[in-house]
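Chemist: dropping a prediction and its sequence here:
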Amino acid sequence: MNRVNQVVKMHLRNKFTWFLIPWAILGVNFLVNAVIATSLNDGEVINTGALASIFVYTLITGTLTLKETFPFAIGLSIRRKDYFFGTALAVLLVNVISGTAITILSVIEQATDGWNVNLHLFEIKFLGDLPFIGILGINIILLITLYFIGFTISSLHRRFGAVSMYIFFPAVLLLGTITSYTMTHFGLWVEVAHWIANNYMDLFWWMIPMVGVCMVISYGLLRRAAV
């Protein structure tokens, strides 16, 4: 357990990567959009997609963590098992904090009618009917899921090298292309969009076992990965 705590502390020392960069990006987006909304001052509602930046950043962070910390941790004689569970615990702590902050800001945004300038950056409209705890849970689950998707991709690269990426990404691109063509050919986009709008809570619940699957896969890969 002591080694796990060492890994957690190792990660949390890097506040620049875990906290400062994503919130600086969001802060700049907020300030720019607030200036625009204030200058317009005509009652027009401004909906931005800037909140997506922190979720995309979390995915990217998941892909970079191994490269930046795994060789260092192994060099300190930390077992791969301890590294993995320490990393998972750090990810949980960081994303609980980030998810809570996002949710609180969304509540403030809703209560002030878009910061009194009709600016909507943190509030996700289709989640507006959910209670605070529901929105909080969704934000945390989504952040953790995206992180471990990136972490699993990075673990695949660490285990099998660059050749695995030459196989993985073309396969994903091919699958995406086939899916997109099929959806367009049969005119399924609108129907799928309506289904997602009516069943989005089920999709979020399925993210929990998805995290479990990603963790199992990445742990299995790291056990045999080269340093």
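Modeler: Happy to help now that I have it.
Chemist: from now on I want contacts and neighbour counts done on CA atoms only, so please keep to that.
Modeler: Will do.
Chemist: tell me how far Ile108 lies from Val96.
Modeler: To Val96, Ile108 is 18 Å away according to C-alpha to C-alpha, to the nearest Å.
Chemist: hold the first one in mind and look at this next one:
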Amino acid sequence: MPRLLSVVRLQLVNRQTYLWMPLIILGGAVALSILVFQLIPGTGIKYAGGAAAAPLWYFGIVGGQSLSLTFPFALALSVTRREFHLGTLLTATLASIMLAGIYCAIALIEMATDGWGVNGYVSTPGLGANELGIAFITYFTVSMTFFAIGYAFAAILKRWGGLVLTVVITLLILLLTGAIILLVRQGAWPAVAAWFGGLGYGGGSLLALAVVAMMWVGSYMLVRRLTP
């Protein structure tokens, strides 16, 4: 465990990446959303969840940097690849917990202020202060998912280079698009959409966490063979 904590400290040497950048992005998105709310006429409920999700997308970049920028230094400090991988996973978990907690705090503020005084909300519908437990799990899961994607792509890039990474991303997009087209043409899309909708945020998060766990296992298969 102390070795893993050493990796966490190494990852957090640059606190801007894990702390200040997400906070600045989130703060800017919330401030911009509140200004936009002021311009929207009417007294109905207004949502701007997309803008506030920017820090979650940013975690994909953080995941990539956690490997590409830190891995060589970790090996130079005699950290094993297994320790680096698990320590980075611990770092991602802690950072995702922090970000999920901040989103829940924003939901509480919105409830206390009736949507910043203008009935406007950056919280995702259904993930407000009345569902803090589900909201926390969901935001945590999304953060971990983007981090894992960035980390996996960085592992592919470092293992085989940019050409292979581009091919992998292209194939994934084609497979996903092809699967959607097939479902639509077979008339199965409504049933699939209903199944995912039935899972709800909680069930969907648990399913996504299972996928994230498999991604971390797959990434380790690459990391264990990486060279600085």
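Modeler: Great, that's in hand. Computed from a prediction, not measured in an experiment: that's the story for all the values here.
Chemist: please tell me how far the spatially most central residue of the second structure sits from Arg225 of the second structure.
Modeler: Centroid-nearest residue in the second structure, with C-alpha atoms, centre = their mean: Ser143, separated by 2.3 Å. If you measure Ser143 of the second structure against Arg225 of the second structure using C-alpha to C-alpha, the figure is 26 Å.
Chemist: next: Ile156 of the second structure.
Modeler: Distance of Ile156 of the second structure to Arg225 of the second structure, given as C-alpha to C-alpha: 11 Å.
Chemist: quick one, which of the two is more surrounded?
Modeler: Neighbour totals were compared for Ile156 of the second structure and Arg225, and Ile156 leads with 20 against 10 (other C-alpha atoms under 10 Å).
Chemist: ok, which stretches of the second structure are helices?
Modeler: Secondary structure of the second structure by DSSP state H: the helices cover 2-11, 15, 21-39, 49-52, 54-68, 71-76, 81-112, 132-160, 162-185, 189-223.
Chemist: what is the burial count for Val13 of the second structure?
Modeler: Using other C-alpha under 10 Å as the criterion, Val13 of the second structure is surrounded by 12 other residues.
Chemist: sorry, slip of the keys, the one I care about is Gly212 of the first structure.
Modeler: Burial of Gly212 of the first structure, expressed as a neighbour count using other C-alpha under 10 Å, amounts to 13.
Chemist: so who does it touch?
Modeler: When contacts are counted by C-alpha atoms under 8 Å, 6 or more residues apart in numbering, Gly212 of the first structure touches no other residue.
Chemist: equivalent analysis for Ser98 of the first structure, please.
Modeler: Contact partners of Ser98 of the first structure, counting by C-alpha under 8 Å, 6+ apart, are Ile140.
Chemist: run a quick neighbour tally on Phe59 of the second structure.
Modeler: 27.
Chemist: from Lys46 of the second structure, how far out is it?
Modeler: Using C-alpha to C-alpha, we find Phe59 of the second structure at a distance of 26 Å from Lys46 of the second structure.
Chemist: please apply the same query to Ile181 of the second structure.
Modeler: When distance is defined by C-alpha to C-alpha, Ile181 of the second structure is 33 Å away from Lys46 of the second structure.
Chemist: these two - which one has more neighbours?
Modeler: Here Ile181 of the second structure and Lys46 are compared on neighbour count by other C-alpha under 10 Å; more neighbours surround Lys46, at 18 against 13.
Chemist: burial count for the closest residue to that one other than its chain neighbours?
Modeler: Nearest residue to Lys46 of the second structure, sequence neighbours excluded (C-alpha to C-alpha, 6 or more residues apart in numbering): Gly120, at 4.5 Å. The number of residues packed near Gly120 of the second structure is 24, by other C-alpha under 10 Å.
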